[in-house]
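Have a look; sequence and predicted model below, questions after that.
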Amino acid sequence: MTLIDVVTSLSGGAINTLRAAFKAGPLDDGDVPSKAGRDELVSLGLMVKVIIKGDWGYNACTYKGAYGVRGLDEKVAGESVARHHQPLDKALPG
């Protein structure tokens, strides 16, 4: 499965959460649009739980998640998403 396949199959809550983490993250647990979406993203390696300056309860987009958001936005805009059509485990640059 490719990265673009993964992000296009995400739930609406996961897509909203991924976009929020990408644009405004890291997000406090209380600011996550969808807890279920966040859990879906964490299980796929698109988001991680992080500690910020000793405070627990934050969520951040991973590089893989960022590439997924960019690929999804390009697909919506009708641009080429060829670079996102590689296996999920190979979706990051060397």
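Nice, thanks for sending it over. Residues are numbered from 1 along each chain as shown.

going forward, measure contacts between C-alpha atoms and count neighbours the same way
Will do.

Break down this structure into its helices, ranges please.
Under the criterion DSSP state H, the chain carries helices at the ranges 3-8, 12-24, 35-44, 63-77.

Looking at those, which is nearest to V50?
Evaluated with CA to CA, these place helix 35-44 nearest to V50, the distance being 11.2 Å.

returning to what we had before: let me have the helices of the chain in TSV, adding mean neighbour count and distance to D55 as columns.
Formatted as TSV, those follow (neighbours: other CA atoms under 10 Å; distance: least, CA to CA, whole Å):
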stretch	mean neighbour count	distance to D55
helix 3-8	20	29
helix 12-24	20	17
helix 35-44	18	19
helix 63-77	19	22
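
dropping in the other structure now:
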Amino acid sequence: MADWQQEIVAQYPEQLLRGLLHSDGCRFVNWASKPQVDGEVKRYYYVRYMFSNESEDIRRILTDALDLLGIPWRRPRVNVVAVSRREGVEVLDRFVGGKS
């Protein structure tokens, strides 16, 4: 990005993330299961955000904005960025919201 673009992103990272996640992302409930000591399997549900885009440049813009806000993310696949830690999801929930 050009310097002037980076300045705008630094001023408005929430709006940028909202737009990117509404265009190429989603918010959904994921689950995982874990066996308990008594042999019973417990299922855990948690909310996460995922963003998919084939452009490395666009993914970098997204991850730079996430880093700017201190939101932890990971790359489960080469073209996907995921936010699944509770504290990161809570921050995104404050300004991303559901798609309309």
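Great, that's in hand. Only a predicted model underlies this, so the values are computations on that prediction, with no experimental measurement involved.

After superposition, what's the TM-score, could you say?
Aligned and superposed, the two chains score 0.40 in TM-score terms (TM-score structural alignment, normalised by the length of structure 1); 63 aligned residues with a CA RMSD of 3.7 Å.

about what we covered before: now distance to G57 of structure 1 too, for the helices of structure 1, in a markdown table please.
As requested, these are exported to a markdown table (distance: least, CA to CA, whole Å):
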| stretch | distance to G57 of structure 1 |
| --- | --- |
| helix 3-8 | 24 |
| helix 12-24 | 13 |
| helix 35-44 | 12 |
| helix 63-77 | 19 |
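
who wins for proximity to I52 of structure 1 among those?
helix 12-24 (14.4 Å).

quick check: angle from that closest one to helix 35-44?
80 degrees (axes from the mean of the first three to the mean of the last three CA atoms, to 10 degrees).

tell me the angle of helix 12-24 of structure 1 relative to helix 63-77?
Going by the same axes, to 10 degrees, helix 12-24 of structure 1 makes 110 degrees with helix 63-77.

Can you spell out which helices and strands pack onto helix 12-24 of structure 1?
helix 35-44, strand 55-61, helix 63-77 (3 or more CA pairs under 8 Å, 6 or more residues apart in numbering; DSSP states H and E).

all helices of structure 2, in order?
Using DSSP H, helices in structure 2 cover 3-11, 13-24, 56-68, 86-95.
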